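S.K.: Here is a sequence with its predicted model. Questions after.
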Amino acid sequence: MVDFWDEVLGFCHVITAEVGDYLIAKLGTVAGEEKSDGSLVTECDQWSDDRIRDAIRQQFPSHGVLSEETEHLFPDNDWCWIIDPIDGTTNFTRGLPLWGISLGLLYKGVPVFGYVLIPMIKQSFYGYWTGDSGLDMPTGAYCNGNAIRVSTDATSGNHFFNLCARSIQVLQTPVPAKIRMLGVATYNVLTVAMGAALGGVEATPKIWDIAAVWAIVQAAGATWKPLETQPIFPLQVGRDYGGRSFPTLVVARPDLLPVFEPLVQCIVR
């Protein structure tokens, strides 16, 4: 299995670099159209989605694919890739440098590997999360090839907690940290994995927003807390995940759950 994981990592390096270079050349020059959920889509999202799906078909023909812009039904394949071709499309259309390309690899409906490239700031994150899969595979989480871990710091006014645009009602209650809003769901929680933030919340992430980072942040030692009672994974074969949101809290350590979880419950009431 080691050769397989080398192939997976190498594939992600190459395809995200190619797509990232293309998107950098288009940054801030394309207009977006609003989708039914209020998010934006551009011709670049569609190009990126098509290019990545085509590359997966060529490299891993037995693998299934679920992507934001094309296929929302979870397929009947042991291995499945979940693609977010541009995470942070609004940032991208406005010419802001913070947006990413996200690839999650699932085994029997559960993410075991994730890869996220943030092209403009040259940060590539990846991680392996064995969980209960029983797979013989590497372990750990990395940024630009260097191992990353969550922060061990106590809360303070000089530490960060990240919100998304749909969770600002959290601010009705004092938060024991500085608030940041990054506009990119994956990067929101990846900052927890790399030790830059103590936690982050996403009120309405779709499955393509969380599949890759599910593996990365847990491999870095973070605690993932779904804010609804139903478990997120394993995904169910044949289910349409296009309109389903998964409210999520991620914190650096379990002892931070009682600090931040009461503050974010308002987003699912």
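M.R.: Perfect, I can see it now.

S.K.: going forward, measure contacts between C-alpha atoms and count neighbours the same way
M.R.: Will do.

S.K.: Just the endpoints, please. Distance across stretch 31-46?
M.R.: Its first and final residues considered, stretch 31-46 spans 13 Å by CA to CA, to the nearest Å.

S.K.: Second structure follows, compare the two:
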Amino acid sequence: MSDANARPPAARPQDSTDTPSDALVALAERLADAGRQTARHHFRTPVAVDDKPDASPVTVADREAESAMRRIIEETHPEHGIVGEEHGTVRAGAENVWVLDPIDGTKQFISGKPTFGCLVALVHRDRPVLGVIDMPAIQERWVGAAGRTTLFADAHGEMPAQTRACPSLDAATLCATSPGMFAQAEENAAFERLRQHAKLTLYGGDCHNYGLLAAGYLDLVCEAGMSYYDFAALVPVIEGAGGVITDWQGRPLGPDSDGRVLAAGDPALHAQALEQVAT
């Protein structure tokens, strides 16, 4: 998105050891391609739905997509670790760890809605340095890497992604996947404080919200109950587009984060939102 309200992309400075190579960026896109192909193959077909122990749904598409991505990693970088939503963790102590969510938004997927995504992250020494948000059904993709500007690609081509300026909560569009994700009383109260100050609040979207924030169409995303594989890929995408993404205390997101995520396109807006949700 490029208009008078767009913010110039501004990735934060990185150490050279934290900057992914072109080959790793290409590999991340290859993994997302594999996830997209599998998801599209099964989308809007009669797939069986199983319930996990936490009652969240899972399908053959989730499992096959992650298996395809894991095979590529094992073939290309068997020394790298993998954290996957469906098939667990291997080599968790590796310097470089891939964090995979093959279908983010399985409820959307099984309902025939196109706003599910595939998330691919590379974490270097517990810091997310490379992330892909891929939307298989609508064929949109954001690629963020430390030290680089986030790129957005769709059927029309590829362009830099830029967050938009919005320094005031009363002018902000706020998104969350569901009001039900704020399961704890203090989470619900914190989100309600934030919602009351925002201009507009929308629900739904899953990982697509973060891509839209990076592209300058949304201003805030506030969520809770997220797992590592839900947010690791989002960090480089948001930061590389000029935004800020942290937990509700303003701390960097990592493997030990509590699952509460606050992303903003404008750093000044992020600071204001933190005042409402920090506990």
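M.R.: Structure received. The structure displayed is predicted, hence computed values, not measured ones.

S.K.: Now do the helices in the stretch 151-269 of structure 1.
M.R.: Ranges of helices in the stretch 151-269 of structure 1, per DSSP state H, counting those that start in this stretch, are 185-193, 207-219, 257-264.

S.K.: Dump those helices to JSON lines, plus mean neighbour count and distance to Gly95 of structure 1.
M.R.: Below are those laid out as JSON lines (neighbours: other CA atoms under 10 Å; distance: least, CA to CA, whole Å):
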{"stretch": "helix 185-193", "mean neighbour count": "27", "distance to Gly95 of structure 1": "17"}
{"stretch": "helix 207-219", "mean neighbour count": "28", "distance to Gly95 of structure 1": "21"}
{"stretch": "helix 257-264", "mean neighbour count": "16", "distance to Gly95 of structure 1": "30"}
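
S.K.: To Asp37 of structure 1, which of these lies closest?
M.R.: helix 207-219 (13.8 Å; CA to CA).

S.K.: give me the stretch of structure 2 that that closest one matches.
M.R.: Using TM-score structural alignment, the residues of structure 2 aligned to helix 207-219 of structure 1 are 228-240.

S.K.: where's the matching stretch relative to the chain centroid, distance-wise?
M.R.: Relative to the centre of its chain, stretch 228-240 of structure 2 is centred 5 Å away, using CA atoms, centre = their mean, to the nearest Å.

S.K.: which residue lies farthest from the center of structure 2?
M.R.: The outermost residue of structure 2 relative to its centre, with distances by CA atoms, centre = their mean, is Pro46 at 27.3 Å.

S.K.: can you tell me how far it sits from Ser111 of structure 2?
M.R.: 11 Å.

S.K.: For Glu187 of structure 2, list the residues it contacts.
M.R.: 224, 277 (CA atoms under 8 Å, 6 or more residues apart in numbering).

S.K.: in a helix, that's where it is, yeah?
M.R.: Yes: under DSSP: H, G, I helix; E, B strand; the rest coil, Glu187 of structure 2 sits within a helix.

S.K.: Relative to Val261 of structure 2, how far out is it?
M.R.: Look at Glu187 of structure 2 and Val261 of structure 2: by CA to CA, they are 11 Å apart.

S.K.: Overlap of the contact sets of those two?
M.R.: The contact sets of Glu187 of structure 2 and Val261 overlap at Ala224 (CA under 8 Å, 6+ apart).

S.K.: what about the residue farthest from the centre of structure 2, is that helix, strand or coil?
M.R.: The local conformation at Pro46 of structure 2, judged by three-state DSSP, is coil.

S.K.: ditto for Asp21 of structure 1
M.R.: Secondary structure assignment for Asp21 of structure 1 (three-state DSSP): helix.

S.K.: quick one: the residue mapped onto it from structure 2 from Ala48 of structure 2, how far?
M.R.: In structure 2, the residue paired with Asp21 of structure 1 according to TM-score structural alignment is Gln37. The gap separating Gln37 of structure 2 from Ala48 of structure 2 is 19 Å, by CA to CA.

S.K.: More neighbours: which of the two?
M.R.: Higher neighbour count among Gln37 of structure 2 and Ala48: Gln37, with 15 against 11, using other CA atoms under 10 Å.

S.K.: Against Arg30 of structure 2, how distant is that one?
M.R.: 11 Å.

S.K.: give the contact list for Leu66 of structure 1.
M.R.: 72-75, 80-83.

S.K.: redo that, cut-off 7 Å
M.R.: Going by CA atoms under 7 Å, 6 or more residues apart in numbering, Leu66 of structure 1 touches 72-74, 81-83.

S.K.: Could you do Thr173 of structure 2 as well?
M.R.: Contacts of Thr173 of structure 2 (CA under 7 Å, 6+ apart): 198-201, 218-220.

S.K.: re the thing from before, could you name every residue contacting both of Gln37 and Arg30 of structure 2?
M.R.: Counting by CA under 7 Å, 6+ apart, nothing touches both Gln37 of structure 2 and Arg30.

S.K.: Structure 2: which residue goes with Thr191 of structure 1?
M.R.: That one, Thr191 of structure 1, aligns with Leu212 by TM-score structural alignment.

S.K.: Give me the neighbour count for the closest residue to that match other than its chain neighbours.
M.R.: Distances taken as CA to CA, 6 or more residues apart in numbering put Leu218 closest to Leu212 of structure 2, at 5.9 Å, once the chain neighbours are dropped. Around Leu218 of structure 2 there are 23 other residues, counting by other CA under 10 Å.

S.K.: and Leu218 of structure 2, how far is that from Glu158 of structure 2?
M.R.: Here the criterion is CA to CA. By it, Leu218 of structure 2 lies 20 Å from Glu158 of structure 2.
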